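**Q** Sequence first, predicted coordinates after that:
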Amino acid sequence: MGMNVTTTETTSLLRDLDRRSREIFKVVVETYLETGEPLGSRNLSRLLPMTLSPASVRNVMSDLERSGLLFSPHTSAGRLPTDKGLRFFVDAMLEIGDLTQEERTSIEAQVRGAGSGKSVEAVLTEASQLLSGLSRGAGVVLTAKSDMLLKHIEFVRIEPTKALVVLVGENGAVENRIIDLPAGLPHAALVEASNYLNAQVRGRTLADVRVELERQLADQKAEIDLLTRKVVDAGLATWSQATAGRPETLIIRGHANLLDDLRALEDLERVRLLFEDLETKQDLIQLLGLADAGDGVRIYIGSENKLFSMSGSSIIAAPYRDSEQRVVGVVGVIGPTRLNYARVVPMVDYTARLVSRMFG
């Protein structure tokens, strides 16, 4: 949901709204968060802490609409907050509740219970399910990409130009990353990449495998240079000129003479195989680079809410940190715009701090 209001805009809006406008805006938003329904001027005038006629309320609501804070849905004469209005309410007017001691104890027991001798995944999954249950939204946990030691790697095409890279660590952790594929990359290249790399990755990180492939590539290029110089000097082959759109290629000549020289044939066959291997390794290095830079990450959704069938959604998230206070991931809640912000914000914050302590 695009709720972008700068601090300067928030200050300016607060300054421009008089007490009457602020009260009317606050009641419209709080009614929306509670019921999801638009509020008309007649009903609104009854809810205000001051006496105002429906006509005066209508005028103020029109001003708030012009400011971009409210809008009028087609089906009703009432008003609802816009995304900008919700952002403004959260930044400027929201009174954050605090968790009760009972809620704190319950959250702590669940997160700590998940951590008893279990994997990082178990702790994070529990945290997301907990937030989901408490908030009416979907609990979500994103963890930063790690440089784990790999056991298995798989490339799975999910769209013509996108693939999912599945990385399985030696510790059983699983990461998924989305990559953009090079144009025209055939499906077979992904299958071959998975097969070839699985013979190489065990006990190494992605970066380690890439360095090793680049070393092999450099060795092969050196061998190709040596062999092609030999066959060109022997008059058995020649390099064509590179032209626009076509690189220079090795042209074999004097086939009849080659038949008398087994050694020359072996050299040429070796050159051919090295060229093929070179191309494969360059593709692999490109795929590994894409996988390393791909958008991270494990995502755990704790409920099946039909979040995006609604007109918009909100994300409330807080970072969690490792023992060196580096941000290593995010816990939070994704839900409809009418989440109970006052309740969800402290929940997310407390859960993030708990998870940080467990990883600290």
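**A** Nice, thanks for sending it over.

**Q** From now on I want contacts and neighbour counts done on CA atoms only, so please keep to that.
**A** Fine.

**Q** Residue 117: what secondary structure?
**A** Three-state assignment for residue 117 (DSSP: H, G, I helix; E, B strand; the rest coil): coil.

**Q** do residue 37 as well
**A** Applying three-state DSSP: residue 37 is coil.

**Q** And for residue 256?
**A** For residue 256, the assignment made with three-state DSSP gives helix.

**Q** And residue 163, by the same measure?
**A** Going by three-state DSSP: residue 163 is strand.

**Q** Now do the helices in the chain.
**A** Remark: helices assigned in the chain by DSSP state H are 7-16, 19-35, 41-47, 54-66, 83-92, 101-115, 120-135, 187-198, 206-233, 255-259, 262-293, 341-359.

**Q** now the angle between helix 83-92 and the second one, please.
**A** Following axes from the mean of the first three to the mean of the last three C-alpha atoms, to 10 degrees, one obtains 100 degrees for the angle between helix 19-35 and helix 83-92.

**Q** Out of the helices of the chain, which gets nearest to residue 145?
**A** Residue 145 lies closest, by C-alpha to C-alpha, to one member of these: helix 262-293, at 8.8 Å.

**Q** What is that closest one packed up against?
**A** Contacts defined by 3 or more C-alpha pairs under 8 Å, 6 or more residues apart in numbering; DSSP states H and E place helix 262-293 against strand 174-180, helix 206-233, helix 255-259.

**Q** Second structure follows, compare the two:
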Amino acid sequence: MPHATLSQLDQRSREIFKQIVESYLATGEPVGSRNIARLITTPLSPASVRNVMADLEHAGLVYAPHISAGRLPTETGLRFFVDALLEVGDLSAEERSSIEAQVAGEGRTMAGILAEASTLLSGLSRGAGVVLVAKSDTRIKHIEFVGLDPTKALLVLVADDGQVENRVVMLPPGLPASALVEASNFLSARIRGRTLAEARADIASGLAAGQAELDQLTQRLVQAGLASWSGGAAGERQLIVRGQANLLENLKALEDLERIRSLFDDLEAKRGVIDLLNRAEVAEGVRIFIGSENKLFSLSGSSTIAAPYRNAEGQIVGVIGVIGPTRLNYARIIPMVDYTAKVVSRLMGASMPDPTLA
């Protein structure tokens, strides 16, 4: 842990520390006192710069890799930089228009919008784009029973984002073929445009109260369908990841390759990624996780920049972001993630300002 905070550093130390971090973000290489002396505005000799670098190292903000005379920021140093010194840029009108056009796309389903948003962020950041969506918030467009044999039927559900899922349900003995059509019509009329969670309790209570104009066998079929489509397990999430191959670019050494392999393993173990992104859902804006600040990426030394997006009711229903090495271009990627999340929210019908005016 550092023995000092940036608020306790004088102007000279802050300027040198900032140059070390910015050099690292640009090149991934340690920077030495001679280069720092040429870059800073305050006239200092390399010897004086070395003294300041030694103080920064003692504070836990930088370190010397191997026997190099140069310094790199520690994860703690990166966190201080992001919180206190980072100057976040703004997107140009052209960049905003490009994001709007690429994410929306004419006739694109919500699933397509989310996948394209992940692909877009991957391309812009040269990292991995990630989107986390709650399955249970999917709204239903169509539901139908299709007979397979006298004992089984296929329940087909089509969501308004274009996703199609199937479940096999067992048929009550003696069920007439017409009951499949009747049950399909009954459910479709009551569930269209609603989430399963919204519709399930209402339909189930109506059946229990005997208000449905269905015979007993058909009611049993409807109940079996509702049980199959209960909305998924509590907290169930779908994870979309795009652009893992970007992480293989600009590898500096075998150590980097091992870290990327570790990151790939982390991304494959989606549960951990989902748990991490769930933490971003409690934030109003962009959240940044650096290196071992989260257990998931403690070995690969990766960073995550993520922001929540909302549905038409203004509820947070997912997270969109970027995962990459700790030397991500934070100043550029933070506004990209923030803006893309706002675009996705608007396309989902959330009540919020047009992001082009933000």
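**A** Looks like it arrived, so ask away. The shown structure was predicted, so the numbers you read here are calculated from the model rather than taken from an experiment.

**Q** just the helices and strands packed on helix 262-293 of structure 1: most buried one?
**A** Highest mean neighbour count among those (mean count of other C-alpha atoms under 10 Å): strand 174-180, with a mean of 20.

**Q** Now do stretch 98-106 of structure 2: distance to the chain's middle.
**A** 18 Å (C-alpha atoms, centre = their mean, to the nearest Å).

**Q** Quick check: buried residues in that stretch?
**A** By neighbour count with 16 or more other C-alpha atoms under 10 Å, stretch 98-106 of structure 2 contains the buried residues 99, 100, 103, 104.

**Q** picking that back up, tell me which of the helices and strands packed on helix 262-293 of structure 1 lies nearest to residue 294 of structure 1.
**A** Between those, strand 174-180 lies closest to residue 294 of structure 1; by C-alpha to C-alpha that is 5.0 Å.

**Q** any idea of the angle the closest one forms with helix 120-135?
**A** 80 degrees.

**Q** dump the residue contacts of the counterpart of residue 60 of structure 2 in structure 1.
**A** Here residue 60 of structure 2 is matched to residue 68 in structure 1, going by TM-score structural alignment. Going by C-alpha atoms under 8 Å, 6 or more residues apart in numbering, residue 68 of structure 1 touches 82, 84, 85.

**Q** what's the burial count for the equivalent of the last one over in structure 2?
**A** The criterion is TM-score structural alignment: under it, residue 85 of structure 1 has residue 77 as its aligned partner in structure 2. Summarising burial for residue 77 of structure 2: neighbours were counted as other C-alpha atoms under 10 Å, giving 24.

**Q** how about the residue nearest to residue 77 of structure 2 when sequence neighbours are not counted, what does it touch?
**A** If the residues on either side of it in the chain are set aside, residue 77 of structure 2 comes closest to residue 61, at 4.1 Å by C-alpha to C-alpha, 6 or more residues apart in numbering. Residues near residue 61 of structure 2 by C-alpha under 8 Å, 6+ apart: 2, 73, 74, 75, 76, 77, 78.

**Q** possible to save the buried residues of stretch 98-106 of structure 2 as TSV with distance to residue 141 of structure 2?
**A** TSV is the format used below for the buried residues of stretch 98-106 of structure 2 (distance: C-alpha to C-alpha, whole Å):
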residue	distance to residue 141 of structure 2
99	28
100	25
103	22
104	20
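
**Q** related to what we said a few turns ago, between the helices of structure 1, which gets nearest to residue 141 of structure 1?
**A** Nearest of these to residue 141 of structure 1, taken as C-alpha to C-alpha: helix 120-135 at 5.9 Å.

**Q** Which part of structure 2 matches the closest one?
**A** Under TM-score structural alignment, the match for helix 120-135 of structure 1 is residues 110-125.

**Q** That stretch vs structure 1, average offset?
**A** Once the two are superposed, stretch 110-125 of structure 2 sits an average of 0.9 Å from its aligned residues in structure 1 (mean C-alpha distance after the TM-score superposition for structure 1).

**Q** Just the buried positions in that stretch, please.
**A** 110-122, 124-125.

**Q** How about residues contacting it?
**A** 99, 102-105, 127-131, 160-163, 240-243, 246, 320-322, 328-329, 333, 336-337, 340, 344, 348.

**Q** possible to save the helices of structure 1 as CSV with distance to residue 164 of structure 1?
**A** Formatted as CSV, the helices of structure 1 follow (distance: least, C-alpha to C-alpha, whole Å):
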stretch, distance to residue 164 of structure 1
helix 7-16, 38
helix 19-35, 37
helix 41-47, 51
helix 54-66, 44
helix 83-92, 32
helix 101-115, 29
helix 120-135, 20
helix 187-198, 11
helix 206-233, 15
helix 255-259, 47
helix 262-293, 9
helix 341-359, 28
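
**Q** Count the neighbours of the counterpart of residue 44 of structure 2 in structure 1 for me.
**A** Using TM-score structural alignment, the equivalent of residue 44 of structure 2 in structure 1 is residue 52. The local packing of residue 52 of structure 1 (other C-alpha under 10 Å) involves 15 other residues.

**Q** measure residue 52 of structure 1 to residue 340 of structure 1 for me?
**A** 28 Å (C-alpha to C-alpha, to the nearest Å).

**Q** Next: residue 292 of structure 1.
**A** 38 Å.

**Q** Same question for residue 359 of structure 1.
**A** 28 Å.

**Q** Residue 22 of structure 1 too?
**A** According to C-alpha to C-alpha, residue 22 of structure 1 and residue 340 of structure 1 sit 20 Å apart.

**Q** now residue 359 of structure 1, nearest residue through space, not along the chain?
**A** residue 322 (5.5 Å).

**Q** Might you report the residue contacts of the counterpart of the one you found in structure 2?
**A** Under the alignment (TM-score structural alignment), residue 322 of structure 1 pairs with residue 311 of structure 2. Residues in contact with residue 311 of structure 2 (C-alpha under 8 Å, 6+ apart) are 317, 345, 348, 349, 350.
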